[in-house]
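K.L.:
Sequence unavailable; structure follows:
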């Protein structure tokens, strides 16, 4: 369906395929909502969900996924691009840490550490990376971090769609030899970040005011 869009469509298709874990999370959330409605209606089920068993299955699945993702890294490709990889991951990682240390305690004051680790893993990798870090400080998922990661990843596709568009602009600029598109992309990222952070802080402040009343 995206083929007529040329290079832009090809890159967008690859990004959408990379969001398969979001689609899986949405399936799980919708299924659980339907299951809860069935139970609330008083219908008896032959087997009801066992949260303890589901957590153990999820933990094993995340461990397997992380191991497989590390094993899939090409040593030859990493050796060829080691300098830019180290530069981007170091600078990007530090900026991500600083941002999360600032924003997470304002949004989740009661579980700041696990949420910080979880969102750091998800923003520098995938939801499985975030869950792996959360297990280090919250092995039994007693905080709301796991729910935040799953629900957040499920809604990320909606808020991330403008980013899918923006991410294709520098690729088009590279193909068409138009460096000015890189600057337009940066401006778009900054404006969208300010919009989302402002809306998030505004919503959090209203919730705190409502709770205090």
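P.N.:
That came through fine. Quick caveat, the model's predicted, so the values are computed rather than measured.
K.L.:
For the rest of this, base every contact and every neighbour count on C-alpha atoms.
P.N.:
Fine.
K.L.:
buried sites along stretch 122-131?
P.N.:
122, 126, 127, 128, 129, 130, 131 (16 or more other CA atoms under 10 Å).
K.L.:
excluding its backbone neighbours, what's nearest the fifth one?
P.N.:
Right, residue 129. Closest residue to residue 129 apart from its sequence neighbours, by CA to CA, 6 or more residues apart in numbering: residue 121 at 4.9 Å.
K.L.:
got a list of what the one you found touches?
P.N.:
Listed by CA atoms under 8 Å, 6 or more residues apart in numbering, the contact set of residue 121 reads 127, 128, 129, 130, 131, 132, 133.
K.L.:
mind redoing it with 10 Å?
P.N.:
93, 96, 115, 127, 128, 129, 130, 131, 132, 133, 134 (CA atoms under 10 Å, 6 or more residues apart in numbering).
K.L.:
Same question for residue 40.
P.N.:
residue 34.
K.L.:
okay, now the one to match up with it:
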């Protein structure tokens, strides 16, 4: 995020600022997100997951139940606008990694019309250290 801010500040002070508009940034963000999701899935260690499938399954089922409860009960109360999109991104991040949250958000809002992308980016630096989001 800091790198993005520095690039934005640098571009806004040049004549190239007219070339950078929201649709272009959305297209770049979409491609970058696709690469992020592929890299996250490719980095899974399948042998380790297979060796520990019983405890992983127990934890997964318990956390899935809690996460679904939070998604439907807490999400609409916390997020006044675009609650479903904001909640699905947070759901994905808390049940996996940030890449999964962004992938679910992309599936829920492929045109990037909601404020969920911006809200997720703004809250991630403060929530990631405390919630173990990767």
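P.N.:
Structure's in. What do you need? All values derive from a computational prediction rather than experimental measurement.
K.L.:
Could you export the contacts of residue 121 of structure 1 as CSV, including distance to residue 43 of structure 1 and secondary structure?
P.N.:
Converted to CSV, these look like this (distance: CA to CA, whole Å; DSSP: H, G, I helix; E, B strand; the rest coil):
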residue, distance to residue 43 of structure 1, secondary structure
93, 49, helix
96, 47, helix
115, 36, helix
127, 33, helix
128, 34, helix
129, 37, helix
130, 36, helix
131, 33, helix
132, 36, helix
133, 38, helix
134, 35, helix
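K.L.:
Please report how far the aligned partner of residue 40 of structure 2 in structure 1 lies from residue 75 of structure 1.
P.N.:
Alignment of residue 40 of structure 2 against structure 1 is given by TM-score structural alignment, with residue 69 as its counterpart. Distance of residue 69 of structure 1 to residue 75 of structure 1, given as CA to CA, to the nearest Å: 13 Å.
K.L.:
neighbours around residue 206 of structure 1, how many?
P.N.:
11 (other CA atoms under 10 Å).
K.L.:
Also residue 119 of structure 2?
P.N.:
Neighbours around residue 119 of structure 2, by other CA under 10 Å: 12.
K.L.:
Correct me if wrong: it contacts residue 86.
P.N.:
Yes. Residue 119 of structure 2 lies in contact with residue 86 (CA atoms under 10 Å); the separation is 7.6 Å.
K.L.:
Which other helices and strands does the helix or strand where residue 174 of structure 1 lies contact?
P.N.:
Using DSSP states H and E, the element containing residue 174 of structure 1 is helix 145-175. Under the contact definition 3 or more CA pairs under 10 Å, 6 or more residues apart in numbering; DSSP states H and E, helix 145-175 of structure 1 sits against helix 7-17, helix 20-40, helix 112-124, helix 127-137, helix 180-212.
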